[in-house]
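K.L.:
Return atomic coordinates for the entry below.
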Amino acid sequence: MRITCPICGPRDRREFYYQGAAVAIERPAPDAGAEVWDDYLHNRDNPAGETRDLWYHESGCAAWIVVTRDTNTHEVMGAELADDAKAERP
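P.N.:
I've put the predicted structure just below:
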């Protein structure tokens, strides 16, 4: 899989560190029960199809980027700096 870094251009995905879904996950209250904390720490959605993921360009420019890709085909539809993606959110 090739990821186009907004700074460095097209690179092999092995230059990047995958962090997970690029969505905010709400942290439970400190006094939430063990089941709630277990779910927060260990369970994540694993959707088939288009996703937006957070990647770190570890072997390159050290930028955090948001990659839009299809988990079924491994097609990368786009990548943008994480700061730019954050600024687009309402």
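K.L.:
contacts, neighbours, all on C-alpha from now
P.N.:
Will do.
K.L.:
quick one, what contacts the residue lying closest to residue 64 once chain neighbours are set aside?
P.N.:
Leaving out its chain neighbours, the residue that sits closest to residue 64 by Cα to Cα, 6 or more residues apart in numbering is residue 56, at 4.5 Å. Under the criterion of Cα atoms under 8 Å, 6 or more residues apart in numbering, the contact list for residue 56 reads 16, 17, 18, 19, 62, 63, 64, 65.
K.L.:
how about this one, so we can line them up?
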Amino acid sequence: MQLIACPWCGPREEVEFSYGGQAGVPYPADPAVLSDEQWAHYVFFRDNPKGRFAERWNHSAGCRRWFTAIRDTATYRFERVSRLDDPKPVT
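P.N.:
Got it, this is the predicted structure:
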């Protein structure tokens, strides 16, 4: 079992967390003018790199707060976690 370091609660087992997708995806400025194809691209298309990647995680079985994690997708190792109000992490 892998431990994930919640920025508020400290290290907890990974079963307490839910994956929230790619971090830093901006919401469209005017979603009402998007075509169906553009909206689908916003909702479903995400980067899928091999290596360091910024992600959103939720401590769903703990404090229920969202945070950003830098994780290596090849090794699954969490390199760093930060609160959403912290400066944007660099990958």
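K.L.:
circling back to that earlier point, output the contacts of residue 56 of the first structure in CSV, with secondary structure and neighbour count appended to each entry.
P.N.:
What follows is the contacts of residue 56 of the first structure, written out as CSV (DSSP: H, G, I helix; E, B strand; the rest coil; neighbours: other Cα atoms under 10 Å):
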residue, secondary structure, neighbour count
16, coil, 21
17, strand, 14
18, strand, 17
19, strand, 12
62, coil, 13
63, coil, 20
64, strand, 20
65, strand, 27
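K.L.:
which one among the residues you listed gets closest to residue 27 of the first structure?
P.N.:
Distance to residue 27 of the first structure, by Cα to Cα, is smallest for residue 19 among these, at 17.1 Å.
K.L.:
Residue 79 of the first structure versus the residue nearest to residue 64 of the first structure, what's the distance?
P.N.:
Going from residue 56 of the first structure to residue 79 of the first structure by Cα to Cα, to the nearest Å gives 12 Å.
K.L.:
what touches both of the two?
P.N.:
If you check residue 56 of the first structure and residue 79 against Cα under 8 Å, 6+ apart, the residues they both contact are residue 65.
K.L.:
which residues of the first structure fall in strands?
P.N.:
Along the first structure, counting by DSSP state E, strands occupy 2-5, 9-12, 17-21, 50-56, 64-70, 76-81.
K.L.:
what packs against the last one?
P.N.:
With contacts defined as 3 or more Cα pairs under 8 Å, 6 or more residues apart in numbering; DSSP states H and E, strand 76-81 of the first structure has these neighbours: strand 2-5, strand 64-70.
K.L.:
and for the last one, what are the contacting residues?
P.N.:
Read that as strand 64-70 of the first structure. With Cα under 8 Å, 6+ apart, strand 64-70 of the first structure has contacts from 3, 5, 22, 48-57, 75-82, 85.
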